[in-house]
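[1] Generate coordinates for the sequence data below:
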Amino acid sequence: MIPEIGHFSLIVATALSFLLAIYPLIGAKINHPGMINSAKPLAIMQLLLMSLSFVILAYAFATDDFSVGYVATNSNSLLPIQYKISAVWGGHEGSLLLWSLTLAIWTAAVAIFSRGIPKIALARVLAVMGMIAIGFNLFILLTSNPFDRTLPYLPLDGNDLNPLLQDVGLIFHPPMLYMGYVGFSVAFSFAIAALMAGRLDSAWARWSRPWTLIAWVFLTSGIALGSWWAYYELGWGGWWFWDPVENSSFMPWLAGTALIHSLAVSEKRGVFKSWTVLLSISAFSLSLLGTFLVRSGVLVSVHAFASDPARGLFILAFLIAVVGGSLLLYAVKGSEIKSRGKYSLFSRETFLLMNNVLLIAALLVVLIGTLLPLVHKELGMGSISIGVPFFNNIFFYIMIPFAIALGIAPLLRWKKQEADLRPLFIQLAVSAVASIVLAVALPAIFADKIKIVAVVGFALAFWVIITSSIEVYIRATHRHSFASGVTKLGRSHWAMVLGHVGLAMMLIGISATQNYKIEKDIRMVPGDEVIFADYLFKFERIGEANGSNYEGYEAVFNISKNGKFETTMHAEKRSYFAQRSMPMTEAAIDWGVTRDLYIALGEQLEDDSWAIRIYYEPFIRFIWWGALVMSIGGLLAVSDRRYRFVNKRVAKA
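    Down below sits the predicted model:
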């Protein structure tokens, strides 16, 4: 009976989403206060009912209710409780319910925390979010109901959660990623609501910007966490990228990164409004495209859900409706968008626009590289593969002008640069020379040889760091001493600096890992030793490593360097009781600031030796630390005082 309550709650929440999509919108049209004011309670009630539905499904997992088909497919009585709860979103149906719950959270958050926005404008925004909720809730009810029963057949036990997903990464990665994906629906809704009203001014950008920043922070953190999860869980010693499903989250991140910069310019200078609207539409549309790719069955990937084409067709129709409808509205109302500001060719606006164009170029590369093989196959032209070299080579050439412009833009003024450009050119020349020197010195210190591609990547990273440091010094000493001026810089300014420095850190990690990673496959028996990357690896012993729902082996390695003991590493090979056909590798990782040592235990061979794979990963942590620094920068931007007080002024006006 309890699962039926969850199903009924979902149905009522869907009915409320219809009311939210229609009632406040009509009220805004006829200026009816009661209908306009209904948006907030409808959004909150929708969240409460979606939460109830989700909690009931989680309860079914926690209590091993295998009469629910989704639970029987994705859980097992021996599964640890933390994985039973995270298994709620470990399959297709539950992850869609999480998506709808996340959308309800964002909708209620906008309703509660947007007090300074005029009620008629807020009603339009919430109505658009209600329309999106209708699509996803109907998708769940019509094609992917997680509450369907197995009765009259009652399985004695469940099939178990995919062993690959029995990891702490499943607990945090999908919710964070969905908060980013779905969060872009807020920017989309603000843009559509502004188009409906024919009012795209600086206030609209100011209202939308903090929500977009929060979504971008979640998506950045979610992608970084997914990269880390793939690195240590998949057992092949590399950060996962250019997989089609990974591309599905990277594309909205690129659009979202361009969007937050465009919103900043629209808010401060009143320009790029059309560009900002299109980016708002694109960021959320690409989130929907990623959902279609993952759930339609058209992709073959570790990450993809094995779903039937009918489900994919539903999402495709919804995607076409959202993209087509929003672009049609833009075509009708776009002529009313007018930018009020002007700027010269050599200004901060120009360089921000240049970087946004480069981000969209990178986005198109990923989009084409991901979709072209699918289109080629569907047209009956055979299978083609677009792999890592394609993306790496093109991104290498896009990143060069992007990083250069990223370093120059903060040093320029808004609207118009000073007539005397000599100080600027001196600053850029010093930055360039210092960047090249450091870029050559870094690999000379930790590597045997210098690779040009790596030097270029390091130089771009140091260029961004040095120019950001110069910009901070100039701003801090403009009217005060450096010590006093630094403390007076606003949070949004530090957010910009951290965002750029975080990207530079990622460039260092990617350049070092891609060009100086070392790997080796060897056969070893306990007692064997091997020298690898100046480290001595000794295979000490191997023993059993059993858990509540798996059995396996644990290999112990002692690591030393120059005769000095460094650490002990433990690598495992697991076989899960319910899915013995999927043995899993639990890699051993010893991390440091400048390198990771990584050991993956393979299969036992005929002569009782073991297949061992060892990796040396230089500076790989900088990839995730850089993403963390970028996320902190985004949070600082959201916490800026402008977004706490400006809405009050708007409300009073």
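
[2] only C-alpha atoms for contact and neighbour calcs from this point on.
    Noted.

[3] ok, now how distant is the spatially most central residue of the chain from Trp624?
    Central residue of the chain (CA atoms, centre = their mean): Leu219, 3.0 Å from the mean position. For Leu219, the distance to Trp624 equals 13 Å [CA to CA, to the nearest Å].

[4] do the same with Val501
    With distances taken as CA to CA, Val501 is found 13 Å from Trp624.

[5] in the stretch 401-550 of the chain, which spans are helices?
    Applying DSSP state H, counting those that start in this stretch to the stretch 401-550 of the chain gives helices spanning 422-446, 452-476, 482-488, 491-516.

[6] let me redo that: the stretch 151-300 of the chain
    Counting by DSSP H, counting those that start in this stretch, the stretch 151-300 of the chain has helices at residues 168-197, 202-233, 244-269, 273-295.

[7] Next, the buried residues of stretch 598-616.
    For stretch 598-616, the neighbour count (16 or more other CA atoms under 10 Å) marks 598-602, 610-616 as buried.

[8] In CSV: the residues you listed, plus secondary structure.
    Below are these laid out as CSV (DSSP: H, G, I helix; E, B strand; the rest coil):
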residue, secondary structure
Tyr598, strand
Ile599, strand
Ala600, strand
Leu601, strand
Gly602, strand
Trp610, strand
Ala611, strand
Ile612, strand
Arg613, strand
Ile614, strand
Tyr615, strand
Tyr616, strand
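
[9] please give me the structure for this one as well, since I'd like to look at both together:
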Amino acid sequence: MFAELGAFSVMLALVLAVLQTGFSFGGTKRQGLAGAGEGAAIGSFLATALSFGLLIHAFIVSDFSVANVANNSHTAKPLLYKIAGAWGSHEGSILLWCLALTGYGAAVAVFGKGLPHSLKSRVLGVQGALGVLFLAYTVFASSPFARLVDAPVEGASLNPLLQDPALAVHPPFLYAGYVGFSVVFSFALAGLMEGRIDAAWARWVRPWTLAAWTLLTVGITLGSFWAYYELGWGGWWFWDPVENASFMPWLAGAALLHSAMVTEKRGALGGWTVFLALLAFTFSMLGAFLVRSGVLTSVHAFAVDPRRGVLLLTIMTLAAGSGFGLFAWRAPNLAKGGVFAPISRESAMVLNNILLTAATATVLFGTLFPLISEAMGGTAGVGMPYFNITFVPLMALTALVLPFGPLLAWKRGDVLGALQRLWIAAVIAAVLAVAALALVQPRHALACIGLALGGWLILGALAELAERTRAFRAPGPEVLRRLTGLPRGAWGMTLAHMGLGVFALGATFETAWKLEAAEVLGQGRSLDFGAYHLTLDSVGGAEGPNYLAERGVMTVTRGGRVVCRGEPERRFYPTGGQTTSEVAICARGLDQIYLVLGERRADAKGEPVWLVRAYYNPWVQLIFLGPLLMALGGLMSLSDRRLRLAVGRRREVAA
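    Sure thing, here's the model as predicted:
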């Protein structure tokens, strides 16, 4: 009965989304219909939430008469992974997508009280239309509540790779970010319909963009961290097609944040800001298609189903085609905005946008190139070398110009004045590069540039903070007063830029100076990696709630002193017949020692031996700390009262 109620709730959400669309568009001139559209938006979200809650209930009670539960759960699974199984499948993940989509529509209805009446109605109308597309797909092509005629006694269990705490919370954050760009998409279409893309419109768009970008930052970081310690290959980013699918809307969102600021402050770049708003959600929909269609192979893929992939491609074509079609029609009539000099804050942000957009294009081409090659009769693909020679230089240029933007004035800036404020940061970054170059091999010369850029970003953000507070130029009490009086948005920008620098330091150092070794060892035997000496002390059996394991005990020493003891495992899940590796990680400051126990073999004497891999990952923790600082900066900016939706409306009413 609960499964039928869940299926009915999705259908009800679809009907309410249809009503939301009709009432909202009809309510642009009639207040009563607009109120009904808002109620329908809230009702659609509540119905979807009820359906999702019932799906989770089916997983918790192990209702194997539901096909989705039978294919992705098992009675022996821990409770957390039973719950995570609700979004660990294609059908459940689509319902999670719909939950986020309708949730954002309800948020606009509840928290968008400061929006102009007609704009709010159109935003809800577009959001409702998107809800109709994805809820209809869920009801008619991807129902998570489909029943089995003969229910099995036990389920097939969730993929063991997905049974991990980080991945249990990764999809909700990722989808909250992915789908958050749907509101920005709706604002773009609503603004085009009204012919109103101005400073007030940009002010209303920025908080939604910031919220989506921040949540997506957290989601991507959790996914990267999961790949780092769960897949057992010692890396944190592989340029996998599905990784790229989440990265592209993040890059577009970052460009959108800077472009919207120019539109808000100066009324310029309105058309470009709209284009980025449409592009960000289009990339989100492209990601949904790539993950579920089977056109690209990935460890992250949910399903290989060309039929449903074609439907998702159709949805993306309808939504994105309508958006860009309206943009092509209305963009020539948009206001051109303010004029600015080649050296100004606006120009710095334009250059920032050009570089970010070019970087996004390189990722898009590299992701889709296997499809392009296959369509032309080939089988070629691209890997990490392609991204290293295309994407990395563009982001290095972005990092180089980023600190200048906040130190340049609007409309007309002084580049010499900005250089005077940044000369200390430049000198320290250059000294860092030269010192590193003097200590490393010539083949790591490019890594020294990466270290310099990381330091440049961090010190540049601090220099901008010092300029705002008049540090070293004003008395201490005045500096403290200015520091405590800074708006949260300023603190958020500083943290975000510093976070990017912290990430750059970690990624550069870990990539260039990582050590690794692999050797087949028996119990009591050793291997060396760099200055470290590893010994496989013993290997014994272990049993978990739904798996059997071989657990190795390893000791790592340096100079005769023990620096790490780890117990990596090789787990076997009898239900699905799958084997996974559970690594052991020892933190040493910012560094980590990473140990992997591989498959069992037999040596020439028939004695058991195991493939052991060991990694020394220097500064690797900065790779995950940097994005978290960026997300914290986004949250701090989002809490700034100047970004609240009602501010723009109050000013408009006052005027």
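
[10] Tell me the one of the buried residues of stretch 598-616 of structure 1 nearest Glu519 of structure 1?
    Glu519 of structure 1 lies nearest to Tyr615 out of the buried residues of stretch 598-616 of structure 1, by CA to CA, at 4.4 Å.

[11] Over in structure 1, tell me which residue corresponds to Ala507 of structure 2.
    Under the alignment (TM-score structural alignment), Ala507 of structure 2 pairs with Ile510 in structure 1.

[12] What of Trp201 of structure 2?
    With TM-score structural alignment as the criterion, Trp201 of structure 2 lines up with Trp204 in structure 1.

[13] Please apply the same query to Leu595 of structure 2.
    Per TM-score structural alignment, Leu595 of structure 2 is aligned with Ile599.

[14] residues in contact with its match?
    Residues near Ile599 of structure 1 by CA atoms under 8 Å, 6 or more residues apart in numbering: 569, 571, 587-589, 612-615.

[15] One more pass at 10 Å, please.
    Under the criterion of CA atoms under 10 Å, 6 or more residues apart in numbering, the neighbours of Ile599 of structure 1 are 232, 235-237, 519-520, 537, 555, 557, 569-572, 585-590, 612-616.

[16] nearest residue to it other than its sequence neighbours?
    Sequence neighbours aside, Ile614 is the residue nearest to Ile599 of structure 1 in space, at 4.7 Å (criterion: CA to CA, 6 or more residues apart in numbering).

[17] Make CSV from the helices of the stretch 151-300 of structure 1 and add distance to Ser631 of structure 1 to it.
    Listed next are the helices of the stretch 151-300 of structure 1 as CSV, based on distance: least, CA to CA, whole Å:
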stretch, distance to Ser631 of structure 1
helix 168-197, 12
helix 202-233, 5
helix 244-269, 12
helix 273-295, 18
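
[18] Helix, strand or coil: sort out Ser581 of structure 1 for me.
    strand.

[19] quick one: common contacting residues for Leu219 and Trp624 of structure 1?
    Listed as contacting both Leu219 of structure 1 and Trp624 by CA under 10 Å, 6+ apart are Leu225.

[20] Max pairwise distance over the buried residues of stretch 598-616 of structure 1: which two?
    Taking CA to CA, the two most distant members of the buried residues of stretch 598-616 of structure 1 are Trp610 and Tyr616; they sit 19.5 Å apart.

[21] Make sure I have this right: Ile593 of structure 2 is in a strand.
    Yes - with three-state DSSP as the criterion, Ile593 of structure 2 is part of a strand.
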